[in-house]
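Participant: Take a look and give me a structure for this.
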Amino acid sequence: MDASELAIGAIILSQTIIGILANFSLFYHHMFLYLTRNRLRSTDWVLMHLIVGNILTVLFHGIPQTMAAFGLKDFLNDVGCKLIFSFRRIGRGVCIGSTSFLSVFQAIMISPRDSRYSELKVKMHKCIGYFVYLNWVTHFIISSINLVHMRAKYSNESTTNLKSFIYCYAVRHDLTSDILYAALVSGPDILLLGLMLYASGFMVLTLYRHKQKMQQMPGINVSSKSSPASRATKTILLLVSTFVSFYTFSSLCQLLGTIMYNLGWFLTNVAAVFSLFFPTVCPFLLMSNDSRASSFCLPLKWNIFPKSLAKS
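Facilitator: Presented below is the predicted three-dimensional model:
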């Protein structure tokens, strides 16, 4: 194992460990609030699904990728390959769906009273749960494709018709079939990403107009400390920008992997690093705005993550 392989393996291992600890800690915090019947915010249910999506991504992407990066490549059978790639796809879809719903929900909540979206404020509280569960069902159906096409490395099937993913194989198709498959898998993600970007742009514009309006009103002292709604909006915007940045790089690597017949070791592991970055950082971005989570997860927040981000 050369230095580059060891470095990539160490990066993926650190992302996996931090991601598991942070997401399980935050999930335990939300479950504690739910079981003790404390007041839950409207977005808490969406956050719980986002955290579960992060956990699925870290467990079913980070752990096998770490094992493969350190040289252990023949550790799965056919069932293991099918399940790992299916749950990885589900976790990725739940992450993008939950992040999109959070941005749309927050955009509607901070919309002005005279906005065309203001009448959706009451309905959104009732409908957001249905959207979240629909997102789960959609990505369960899409991920079922992996149950058919994934194979173990030591399968008796000839490898001439298989595409290597380091520790598993996928059935090769012609270029047209691969493009159709990529379109099917990416379709819901593109739709959710478009909603996320539209809602984020609307939030930025709303915050800017509100700030300009407050500054122009005489006799009103604009406090340097943001309101809770403004802080929540900025946290979601930071969450969205982080997700979009690394999701774009990860998607480009996966698109190349879908079209190319032979995936290199470097491309596969770089895609894994980009895919694991958001599930690793996401809990700390959420804790930075939630005082309940900050006090509950304080030891984890200060011992693992940089203090500069913890204070943001």
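
Participant: From here on, just use CA atoms for contacts and neighbour counts.
Facilitator: OK.

Participant: which residue ranges form the helices in the stretch 151-300 of the chain?
Facilitator: Using DSSP state H, counting those that start in this stretch, the helices assigned to the stretch 151-300 of the chain run over residues 175-216, 228-259, 265-287, 291-296, 298-304.

Participant: The closest residue to A310 other than its chain neighbours: neighbour count?
Facilitator: Nearest residue to A310 in three dimensions, chain neighbours excluded: S288, at 5.6 Å (C-alpha to C-alpha, 6 or more residues apart in numbering). Neighbours of S288 under the rule other C-alpha atoms under 10 Å: 18.

Participant: contacting residues around T258?
Facilitator: Going by C-alpha atoms under 8 Å, 6 or more residues apart in numbering, T258 touches D178, I179, A182.

Participant: Closest one to K121 out of those residues, please.
Facilitator: Of all these, K121 sits closest to A182, with 35.3 Å by C-alpha to C-alpha.

Participant: how near is the closest one to L309?
Facilitator: Distance, A182 to L309, by C-alpha to C-alpha, to the nearest Å: 36 Å.

Participant: These two: which is more packed in?
Facilitator: Neighbour totals were compared for A182 and L309, and A182 leads with 15 against 12 (other C-alpha under 10 Å).

Participant: I'd say that one and L255 touch.
Facilitator: Yes - assessed by C-alpha atoms under 8 Å, A182 is found in contact with L255 at 7.2 Å.

Participant: and A107, how many neighbours?
Facilitator: Counted with other C-alpha under 10 Å, the neighbours of A107 add up to 25.

Participant: which SSE is it in?
Facilitator: Assigned by DSSP states H and E, A107 belongs to helix 78-109.

Participant: another one to check against the first:
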Amino acid sequence: MLSLKNVYFFQAGIGILANAFLLLFHIFNIYQNHRPKPTDLTTCHLAFVHIVMLLTALDTLSADMFMSLNFPNDFKCKALLYMSRVMRGLSICTTCLLSIIQVITISPSTFCLSRFKHKLTNYVSYAFFCFWSLNLSSNSNMIIYTVAHSNMTNLFNINMYCSLSSMKPIIMEIFLTLALSQNVVFVGIMLLSSAYMVIFLSSHERRSEYLHSTSITPRTSPAKRATQTVLLLVSFFVIMYCLDIIISSFSTIFGKYDPVIWDVQRLVVNVYAMASPLVFISSDKRIIGIFQKHD
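Facilitator: Here you go, the predicted model:
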């Protein structure tokens, strides 16, 4: 699986560089304007989450880093898997928040959520606090039950280094229910917001056709362009999330670590973290203008 691992390291490298560029661009933009937009804050947060997510997923580099600090193997497993799960949860939450912000931004004054439009920046800060609190607590079982590989039986292998020790059925059901309900709620909100944005784009397209019929040249508005970007991101995320569930189901059914399934799952999980900054960069006129000036 050497070639697949090379693809994975290439994917992680591109994703880290793209997210780092996006993060620095938005930090500089926020520092210049002093009045950050909700989308800038959310994109900045998403880029940071994806950088940490990609770094913690690099098993070899992460293991070497903890080895150089002489941390015990159990601590390395607990730290890496806990951070990985928390970042994946934050990625879902932040993408969901981005879709909600876009729905509120494009909605008319009669829409039920329009009253939040003028204080979105404050609400985004509160949302970040809630997301971090939720994911840090809901994944706390990884700290307690993750162990390094040993000769013990009744361990469920997670990857080539770490396993989950057995836990009481009631505790397992609580954490599984919490994780499943959290994902269902956020993915469901994404789908609902996507449906609203599709309706908005369809009605906007009909108005554009009418303007075109009256000899007025239609132009793509910033709101429509931003809505298309968010819609593309949400659609891509849902597809990758469904693929991840399918692959994870195979691992659960087999009940043991399989290097092929693990490598494929790592590729699928991190595709969104790599692709999302590229979508933002290619659709942001401010960034495109920077590259055009240096041509």
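
Participant: Send over the TM-score of the superposed chains.
Facilitator: Overlay of the two chains. TM-score (TM-score structural alignment, normalised by the length of structure 2): 0.86; 285 aligned residues with a C-alpha RMSD of 2.7 Å.

Participant: hmm, back to that, looking at the contacts of T258 of structure 1, which is nearest L26 of structure 1?
Facilitator: Relative to L26 of structure 1, the closest of the contacts of T258 of structure 1 is A182; by C-alpha to C-alpha it sits at 33.0 Å.

Participant: Quick one: map D114 of structure 1 onto structure 2.
Facilitator: Aligning on TM-score structural alignment places D114 of structure 1 opposite T110 in structure 2.

Participant: circling back: do you know how far the aligned partner of the residue nearest to A310 of structure 1 in structure 2 is from G289 of structure 2?
Facilitator: Aligning on TM-score structural alignment places S288 of structure 1 opposite S282 in structure 2. According to C-alpha to C-alpha, S282 of structure 2 stands 11 Å off from G289 of structure 2.

Participant: Same question for W132 of structure 2.
Facilitator: 34 Å.

Participant: F66 of structure 2 now?
Facilitator: Separation of F66 of structure 2 from G289 of structure 2 (C-alpha to C-alpha): 41 Å.

Participant: Hmm, Y117 of structure 1 is touching I108, no?
Facilitator: Yes - because the distance of 6.0 Å satisfies C-alpha under 8 Å, Y117 of structure 1 is recorded as touching I108.

Participant: From the centroid of structure 2, which residue is nearest?
Facilitator: Centroid-nearest residue in structure 2: S91, 2.6 Å away (criterion: C-alpha atoms, centre = their mean).

Participant: Settle this for me: it is touching L46, isn't it.
Facilitator: Yes - contact criterion C-alpha under 8 Å: S91 of structure 2 and L46 qualify, at 6.4 Å.

Participant: More neighbours: Y117 and I108 of structure 1, which one.
Facilitator: For Y117 of structure 1 and I108, the more surrounded residue by other C-alpha under 10 Å is I108, and the numbers stand at 21 against 14.

Participant: Please report the distance of the aligned partner of I199 of structure 2 in structure 1 from S186 of structure 1.
Facilitator: Under the alignment (TM-score structural alignment), I199 of structure 2 pairs with L205 in structure 1. The spacing between L205 of structure 1 and S186 of structure 1, counted by C-alpha to C-alpha, is 28 Å.

Participant: Could you check which of those two has the larger neighbour count?
Facilitator: S186 (16 against 12).

Participant: Trace the more buried one over to structure 2, please.
Facilitator: Match for S186 of structure 1 (TM-score structural alignment): L180.

Participant: Please apply the same query to C95 of structure 1.
Facilitator: In structure 2, C95 of structure 1 lands on S91 (TM-score structural alignment).

Participant: and its match, what is it in contact with?
Facilitator: L46, V49, H50 are the contacts of S91 of structure 2 under C-alpha under 8 Å, 6+ apart.

Participant: With distance to A195 of structure 2 and neighbour count added, can I get these in a markdown table?
Facilitator: As requested, these are exported to a markdown table (distance: C-alpha to C-alpha, whole Å; neighbours: other C-alpha atoms under 10 Å):
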| residue | distance to A195 of structure 2 | neighbour count |
| --- | --- | --- |
| L46 | 22 | 25 |
| V49 | 26 | 22 |
| H50 | 26 | 26 |
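
Participant: Throw those residues into CSV and include secondary structure and distance to L232 of structure 2, thanks.
Facilitator: Converted to CSV, the contacts of S91 of structure 2 look like this (DSSP: H, G, I helix; E, B strand; the rest coil; distance: C-alpha to C-alpha, whole Å):
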residue, secondary structure, distance to L232 of structure 2
L46, helix, 15
V49, helix, 19
H50, helix, 17
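
Participant: Look at F66 and G289 of structure 2 and report which has more neighbours.
Facilitator: Ranked by neighbour count (other C-alpha under 10 Å), F66 of structure 2 and G289 place F66 first, with 17 against 10.

Participant: The more buried one and M53 of structure 2, how far apart?
Facilitator: F66 of structure 2 is 16 Å from M53 of structure 2, by C-alpha to C-alpha.

Participant: Ok, A20 of structure 2 next?
Facilitator: Distance of A20 of structure 2 to M53 of structure 2, given as C-alpha to C-alpha: 12 Å.

Participant: Same check on V103 of structure 2?
Facilitator: Distance of V103 of structure 2 to M53 of structure 2, computed by C-alpha to C-alpha: 27 Å.

Participant: Please apply the same query to N270 of structure 2.
Facilitator: For N270 of structure 2 relative to M53 of structure 2 (C-alpha to C-alpha), the value is 8 Å.

Participant: ok, those two, which is more surrounded?
Facilitator: Per other C-alpha under 10 Å, whichever of N270 of structure 2 and M53 has more neighbours is M53, with 25 against 21.

Participant: continuing past the helix or strand where the more buried one lies, what's the next helix or strand?
Facilitator: Under the criterion of DSSP H and E, M53 of structure 2 resides in helix 38-57. Counting by DSSP H and E, the next helix or strand C-terminal to helix 38-57 of structure 2 is helix 59-68.

Participant: Let's verify P36 of structure 2: helix, strand, or coil?
Facilitator: Following DSSP: H, G, I helix; E, B strand; the rest coil, we place P36 of structure 2 in the coil state.
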